[in-house]
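Engineer: Quick one, what's the 3D model for this:
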Amino acid sequence: MPTYLPFDPNPRRPSKLPPPKSIDSQFHVLGPLDKYPVRPGAAYQMPTATWEAALRVHKALGIERGIIVQTTTYGADHSVVLDALAAMGPNYRACANALVFAEADDAYLAKLHDAGVRGARFSFRQELGAVLSDKDFARAIAKIRELGWYAKIQPEKDGIVSSAAKYENLDVPVLIDHMARPDPVRGKDDPNLQKMLALLSKGNFWVMLSLGEKTSKNGPPWDDVIPIARAYIEAAPDRCVWASDWPHPVSVVQPPNDADLLELLYRYAPDEAELRKILVTNPAKLFGFED
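Structural biologist: The predicted model follows:
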């Protein structure tokens, strides 16, 4: 199993604080390993990143609320998320890993819902070993509809074009991670960007403005991803959200300081009204927080 690099342990204060009640729409909690063992067959194992460390990052950034997203590292066992939700309090909610629909019963789904889970993340990346069969996917969507959750899509390495047919006609809220992983070099003609814009036109699709630092082909300060983010904000200003993706899983180069990523968002959305939508109003609506 490859060795991946840990997050920056010294988050700095950003150049300006985000609006009150800002929401980090995706971060992960991992470890400690002796308490939360990696599931058999997991594609990767990350350095420990506890809920206490996540709170320190959010406090430094001025982020008050957040969504814990279960990683494929733990699969259907959501113990690490349940414990984190109990400790972090009502300003935090969570997104399950979709493997739970294939491996757990309705009572466990109800337990997750009661704890603050409001969505499930689906992967079509075969290398992660967490892809549902078509039958299990259909059952999962039915349960999401019943629970009032949203579906979250993890793009493949080459984007969403190859998998979009599986979910583009869903009638539940759908959040696409990581800006759909377009290629900045291809600009506005990138097929993933075009597909994401087409999905946004449907009204029930959302996009997460995250992973700009890894999407960029030019490196810091990641100027080449700004046009991508602007295209989404201009297309659907009420359905864009932002996420740190802390602690930056499967990083083969040192992850940036998380303040750098928040400041990149400020460049995506220099208008204060747009910024408040992305950090507060939009995610509050999607995740069921009060604005």
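Engineer: from here on, contacts and neighbour counts on C-alpha atoms
Structural biologist: OK.
Engineer: List the contacts of H178.
Structural biologist: Q154, P155, V207, M208, L209, S210, L211, G212 (Cα atoms under 8 Å, 6 or more residues apart in numbering).
Engineer: In a markdown table: the residues you listed, plus secondary structure, neighbour count and distance to D106.
Structural biologist: Below are the contacts of H178 laid out as a markdown table (DSSP: H, G, I helix; E, B strand; the rest coil; neighbours: other Cα atoms under 10 Å; distance: Cα to Cα, whole Å):
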| residue | secondary structure | neighbour count | distance to D106 |
| --- | --- | --- | --- |
| Q154 | strand | 19 | 24 |
| P155 | coil | 24 | 27 |
| V207 | strand | 26 | 29 |
| M208 | strand | 24 | 29 |
| L209 | strand | 25 | 32 |
| S210 | coil | 25 | 32 |
| L211 | coil | 21 | 33 |
| G212 | helix | 25 | 37 |
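Engineer: okay, these in TSV with distance to H113 next?
Structural biologist: Output for the contacts of H178, formatted as TSV (distance: Cα to Cα, whole Å):
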residue	distance to H113
Q154	21
P155	25
V207	23
M208	22
L209	25
S210	25
L211	27
G212	31
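Engineer: Between those, which sits nearest L109?
Structural biologist: The shortest gap between L109 and any of these belongs to Q154, at 20.7 Å (Cα to Cα).
Engineer: Wait, that closest one touches F122, no?
Structural biologist: Yes: using Cα atoms under 8 Å as the test, Q154 is close enough to F122 to be in contact (6.1 Å).
Engineer: Mind listing the shared neighbours of those two?
Structural biologist: With Cα under 8 Å, 6+ apart as the test, Q154 and F122 reach no residue in common.
Engineer: In the stretch 51-200 of the chain, mark out all the strands, start to finish.
Structural biologist: 65-69, 92-97, 117-123, 150-154, 174-176 (DSSP state E, counting those that start in this stretch).
Engineer: Out of the ones you listed, the one nearest A259 is which?
Structural biologist: strand 65-69 (15.7 Å).
Engineer: and A60, how many residues sit next to it?
Structural biologist: If you count neighbours by other Cα atoms under 10 Å, A60 ends up with 16.
Engineer: Tell me how far it lies from P182.
Structural biologist: 30 Å (Cα to Cα, to the nearest Å).
Engineer: do the same with W246
Structural biologist: In terms of Cα to Cα, W246 sits 20 Å off from P182.
Engineer: Give me the more crowded residue out of these two.
Structural biologist: Neighbour comparison, W246 and P182: the larger count goes to P182, with 28 against 22 (by other Cα under 10 Å).
Engineer: Any idea how many residues pack against the closest residue to the more buried one other than its chain neighbours?
Structural biologist: The spatially closest residue to P182, leaving aside those adjacent along the chain, is N192, at 5.2 Å (Cα to Cα, 6 or more residues apart in numbering). Residues near N192, counting by other Cα under 10 Å, number 22.
Engineer: To compare with the earlier structure, here is another sequence to fold:
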Amino acid sequence: MHVVDPHGFPLSEDAQYQPSPHTFDDAHAFLNQLGIRNMVIVQPSIYGNDNACTMDGLRRLGPEKGRAVVQFDPETTSLEQLQEWHDLGVRGVRLNFKSVGGEVEQAALTASMRRYADAKAMAEELGVKVCVDHFGHPSMGSLEKAKKAQDLPGFESLVRLLKGGQTWVKVSASYRLNKDPRHPMVESLCREILKTRPDRCVFATDWPHTRFDGLDVVPYLHAVLDAIEAEGIPLQQVLVSNSDELFDAEAR
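Structural biologist: Below is the predicted model of the structure:
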């Protein structure tokens, strides 16, 4: 989930879009309606490296109910700051290439990830979990050209990462891939990911559905839930248990 409060927390000068306010209170009310107790707040791209809004929400949740994924510059962020964030419930850093409108070559991506790994000397010993958003986010064009999930650029690489055990994939926000909630290629992609490592798939609400204000997301939600059940995978696993492992719920 994202918390967006432009009135309380000004957006970055480089923000690529101007969202409607979706405050922490709004997010909390939304989850209460669904009977969801815990929340993972993900830093929106529109705030850049300023995590004030995200951390405000995390502090209000407390580590018993909250986790967060932040964005920061490893060259200017101290180990003390990282430890403080960790104690509050931060469990990840967001590398966002889609929302900022850029394409990243392999060498640049490798250099970027190494910068974050170098932020803590024990990174290799601790192990690094990677979570890929929105089914790997294939382009609309590639979905239209493909006849099966295996035809999608990058799919085989994603499968290898999943099989390695340190990568999770969010089965979420299929409306960002295609406007048809029952698009056959999106369904194929979802089911192939679920087959590969059902224990490495996590569901996310993607609330407040930034850039898709007013969209009825229920049909897209039902399509994902149907795919999970069609593969014979317990909903509890994808909606709860896998996320608990990814976001270190046992440390509460």
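Engineer: And the TM-score between them?
Structural biologist: For this chain pair, the superposition-based TM-score is 0.82 by TM-score structural alignment, normalised by the length of the second structure; 239 aligned residues with a Cα RMSD of 2.9 Å.
Engineer: could you dump the strands of the stretch 51-200 of the first structure to a markdown table with distance to D258 of the first structure?
Structural biologist: Formatted as a markdown table, the strands of the stretch 51-200 of the first structure follow (distance: least, Cα to Cα, whole Å):
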| stretch | distance to D258 of the first structure |
| --- | --- |
| strand 65-69 | 14 |
| strand 92-97 | 19 |
| strand 117-123 | 23 |
| strand 150-154 | 21 |
| strand 174-176 | 21 |
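Engineer: And these: which comes nearest T281 of the first structure?
Structural biologist: Closest among these, using Cα to Cα: strand 65-69, at 12.2 Å.
Engineer: Give me the mean deviation of the closest one from the second structure.
Structural biologist: Once superposed with the second structure, the aligned residues differ from strand 65-69 of the first structure by a mean of 1.1 Å; criterion: mean Cα distance after the TM-score superposition for the first structure.
Engineer: And L209 of the first structure? What does it align with in the second structure?
Structural biologist: Counting by TM-score structural alignment, L209 of the first structure lines up with V171 in the second structure.
Engineer: For S244 of the first structure, see how far away V57 of the first structure is.
Structural biologist: Distance of V57 of the first structure to S244 of the first structure, given as Cα to Cα: 10 Å.
Engineer: I'd like to know how far the counterpart of Q18 of the second structure in the first structure sits from N192 of the first structure.
Structural biologist: Mapped onto the first structure by TM-score structural alignment, Q18 of the second structure lines up with Q45. Using Cα to Cα, one obtains 28 Å as the distance from Q45 of the first structure to N192 of the first structure.
Engineer: Equivalent analysis for M208 of the first structure, please.
Structural biologist: 14 Å.
Engineer: Contacts for stretch 71-87 of the second structure next, please.
Structural biologist: Contacts of stretch 71-87 of the second structure (Cα under 8 Å, 6+ apart): 43, 48-51, 63, 93-95, 115-116, 118-120.
Engineer: Buried ones among these?
Structural biologist: Q43, G48, D50, N51, P63, V93, R94, L95, Y116, A119 (16 or more other Cα atoms under 10 Å).
Engineer: got a markdown table for these, with distance to F72 of the second structure too?
Structural biologist: Shown next, in a markdown table, are those (distance: Cα to Cα, whole Å):
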| residue | distance to F72 of the second structure |
| --- | --- |
| Q43 | 10 |
| G48 | 8 |
| D50 | 8 |
| N51 | 8 |
| P63 | 20 |
| V93 | 7 |
| R94 | 8 |
| L95 | 9 |
| Y116 | 9 |
| A119 | 11 |
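Engineer: Going by distance to L239 of the second structure, which of these wins?
Structural biologist: P63 (19.5 Å).
Engineer: quick revisit: residues shared between the contacts of V57 and S244 of the first structure?
Structural biologist: Both V57 of the first structure and S244 are in contact with D258, where contact means Cα under 8 Å, 6+ apart.
Engineer: In the first structure, which helix is the longest?
Structural biologist: Secondary structure of the first structure per DSSP state H: the longest helix is helix 134-147.
Engineer: By how much does that helix deviate from the second structure on average?
Structural biologist: On superposition with the second structure, the mean distance recorded for helix 134-147 of the first structure (mean Cα distance after the TM-score superposition for the first structure) is 4.0 Å.
Engineer: and for that helix, what are the contacting residues?
Structural biologist: Here helix 134-147 of the first structure makes contact (Cα under 8 Å, 6+ apart) with A98, F101, A102, H113, G119, A120, Y150, A151, V172.
Engineer: what does the fourth one align to in the second structure?
Structural biologist: So the one you mean is H113 of the first structure. In the second structure, H113 of the first structure lands on H86 (TM-score structural alignment).
Engineer: Tell me the spacing between that match and N32 of the second structure.
Structural biologist: 25 Å.
Engineer: Tell me which of those two has more neighbours.
Structural biologist: H86 (15 against 12).
Engineer: any idea how far the more buried one is from E250 of the second structure?
Structural biologist: Counting by Cα to Cα, the gap from H86 of the second structure to E250 of the second structure is 14 Å.
Engineer: quick revisit: which one of the strands of the stretch 51-200 of the first structure lies closest to P255 of the first structure?
Structural biologist: strand 65-69 (18.5 Å).
Engineer: equivalent range in the second structure for that closest one?
Structural biologist: Going by TM-score structural alignment: strand 65-69 of the first structure matches residues 38-42.
Engineer: distance between that stretch and the chain's centre?
Structural biologist: Stretch 38-42 of the second structure sits 10 Å away from the centroid of its parent chain (Cα atoms, centre = their mean, to the nearest Å).
Engineer: ok, now stretch 142-150 of the first structure?
Structural biologist: Offset of stretch 142-150 of the first structure from its chain centre (Cα atoms, centre = their mean): 18 Å.
Engineer: Next: stretch 203-219 of the second structure.
Structural biologist: On Cα atoms, centre = their mean, the centre of stretch 203-219 of the second structure falls 13 Å from the chain's centre.
Engineer: From the rest of the structure, what touches it?
Structural biologist: Residues contacting stretch 203-219 of the second structure (Cα under 8 Å, 6+ apart): 1-3, 17, 19, 22, 27, 170-173, 175, 181, 238-239, 243.
Engineer: buried set for that stretch?
Structural biologist: Buried-residue list, stretch 203-219 of the second structure, by 16+ other Cα under 10 Å: F203, A204, D206, W207, P208, H209, T210, V217.
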